[in-house]
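>>> sequence first, then the predicted structure, then my questions.
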Amino acid sequence: MPDASLYVPRFNVMDPDDVRPFVEAVATAQLVTVGDDGVPDATFLPVLWEGDRLVGHLARANAHWRRIVDGSPALAIVTGADTYVSPSWYATKAEHGKVVPTWNYSVVHLRGRVAVHDDADWVRGLVTRLTDRHERPRADPWAVTDAPADYVDKNLRPIVGVEVVVESVEAKAKLSQNRSDEDRAGVAGGLAADGREPDGLVAP
């Protein structure tokens, strides 16, 4: 695959132990591929990261899947919460005023080779696992088997499976780690005052 990388300053590296849980918690990605004509396509889709495979599905009516060349490079972008950071929140603003705005966010890039699965059994298995993952925390979880089989079959036909064999993972957590404890506390307080939950947007 061609050289490409996510810009990650040393103080913005996501803890390796946090990467897979982050992807599993977000559970969605922007899948980016390039067709034979060199034109890029991108689709937002639900995903599961299973072993070295990232799997998901697209609408059959979405021309993206038809333009995917099996075995070609793909990029899946998983993004978490993000926020504008006002320099007025920094404690250091009162000290010397040498502060500027920034943006805090977390993101994971998964690169690999992509394949399409236009197979009813494969798609049914994926949809079942996706459903189980999202219904599991509920007090009364719904299951694919709760619906009539013919109705499920009908609703599986309009979707197509896709799979990325993950070859590289790059993760970034830009959460004001390079600021002082006082500045991070100021950002957390500013976000809270704006009605935003600071967890996941500011480093502890």
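Right, received. Where do you want to start?
>>> all contacts plus neighbour counts: C-alpha atoms, from now on.
Noted.
>>> ok, so what distance separates the residue positioned nearest the centre of the chain from Arg129?
What sits nearest the mean C-alpha location of the chain, by CA atoms, centre = their mean, is Val78, with 1.8 Å. For Val78, the distance to Arg129 equals 19 Å [CA to CA, to the nearest Å].
>>> returning to what we had before: hang on, isn't the residue nearest to the centre of the chain packed against Thr28?
Yes: in terms of CA atoms under 8 Å, Val78 counts as a neighbour of Thr28; the distance is 6.4 Å.
>>> returning to what we had before: what kind of secondary structure is the residue nearest to the centre of the chain in?
When classified by DSSP: H, G, I helix; E, B strand; the rest coil, Val78 comes out as strand.
>>> what do you get for Asn155?
With three-state DSSP as the basis, Asn155 sits in helix.
>>> same check, this time on Leu75
Assigned with three-state DSSP, Leu75 falls in the strand class.
>>> surely Val114 is within a strand?
Yes: looking at Val114 with three-state DSSP, it is inside a strand.
>>> need the nearest residue in space to Trp103, chain neighbours excluded.
Spatial nearest neighbour of Trp103, chain neighbours left out: Tyr84 (4.6 Å); criterion: CA to CA, 6 or more residues apart in numbering.
>>> below is an additional structure, to be compared with the one above:
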Amino acid sequence: MYVPLHNEEPSREVLFDLIQNTALGVLITHGPGGLDANHIPFELDNSAGKFATLRCHVARSNPVWQDVSSGDEVLVVFRAADAYISPQWYPSKHEFHKQVPTWNYLVAHAHGRITVHDDERFVRRNVAKLTHRHESIQPVPWKMGDAPRDFIDTLVKEIVGLEIEITHLVGKAKLSQTKEPRDIRNAGEVLVARGDTGVGQAMLAAAARKSEQG
């Protein structure tokens, strides 16, 4: 990924939060059939591995777990937010008319080595953790014990676990950082007013940082 210095997000903690809050990643692999991309919810364990470890599961009928070998290098892309930016939102455009449209976004790329776990205990643990995390916001959270045991047992046999030890983490925050603080701030305010708090709030924070730097 091309990352100009002003777009780089160097904080590991910020990137961990981005991954945790996004959850759905794009697993990119290269197997016998060439490049493949699978959209999968991941669980991040930032206490395991060199940087952290990602865990997930896929359907047994999905060939991805057979197309890779344990130790293969893979890439997982997490796109947290994105938004179109109109030049009309930059105050300087109306003075100098030297602005063009762009697209801003927040993204993390996790490079790592994959391990296949055709293991019922791994799969159950992964499903339980994902379920607990995402059901926690429900008034009455669903849990695996709510379904008949034989039903869950049958489903667990139909999925395979994957684990990715992250070896390299790259973050990019494209937030119009090359613009004047007033331009970044106003565009961010427009997005927030429209309900796009992801990129909008990030742009407001970027504008504040740039103003502090002078």
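Yes, it's here. It should be emphasised that the depicted structure is a prediction, and the values quoted were computed from it without experimental measurement.
>>> residue range for stretch 133-147 of structure 2 in structure 1?
Counting by TM-score structural alignment, stretch 133-147 of structure 2 falls onto residues 133-147 of structure 1.
>>> and the closest residue to the residue nearest to the centre of structure 1 other than its chain neighbours, how many residues sit next to it?
Nearest non-adjacent residue to Val78 of structure 1, counting by CA to CA, 6+ apart: Ala29, 4.6 Å away. Using other CA atoms under 10 Å, Ala29 of structure 1 has 25 other residues around it.
>>> could you do Glu95 of structure 2 as well?
So Glu95 of structure 2, with other CA under 10 Å, has 8 neighbours.
>>> host element of it?
Here Glu95 of structure 2, judged by DSSP states H and E, is contained in helix 93-96.
>>> ok, now Tyr84 of structure 1?
Using DSSP H and E, Tyr84 of structure 1 maps to strand 73-85.
>>> okay, and the common contacts of Val78 and Thr28 of structure 1?
Common neighbours of Val78 of structure 1 and Thr28, counting by CA atoms under 8 Å, 6 or more residues apart in numbering, are absent.
>>> show me what the longest helix anywhere in structure 1 is packed up against.
Within structure 1, and with DSSP state H defining each element, the longest helix by residue count is helix 120-135. Counting by 3 or more CA pairs under 8 Å, 6 or more residues apart in numbering; DSSP states H and E, the packing neighbours recorded for helix 120-135 of structure 1 are strand 40-50, strand 53-59, helix 149-156, strand 159-174.
>>> now the ones you listed in a markdown table, with mean neighbour count?
Shown next, in a markdown table, are those (neighbours: other CA atoms under 10 Å):
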| stretch | mean neighbour count |
| --- | --- |
| strand 40-50 | 17 |
| strand 53-59 | 21 |
| helix 149-156 | 12 |
| strand 159-174 | 21 |
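>>> between those, which gets nearest to Val8 of structure 1?
In terms of CA to CA, the element of those nearest to Val8 of structure 1 is strand 159-174, at 6.0 Å.
>>> average gap between the closest one and structure 2?
Between strand 159-174 of structure 1 and the aligned residues of structure 2, the post-superposition mean distance stands at 0.8 Å (mean CA distance after the TM-score superposition for structure 1).
>>> many thanks, we can stop here.
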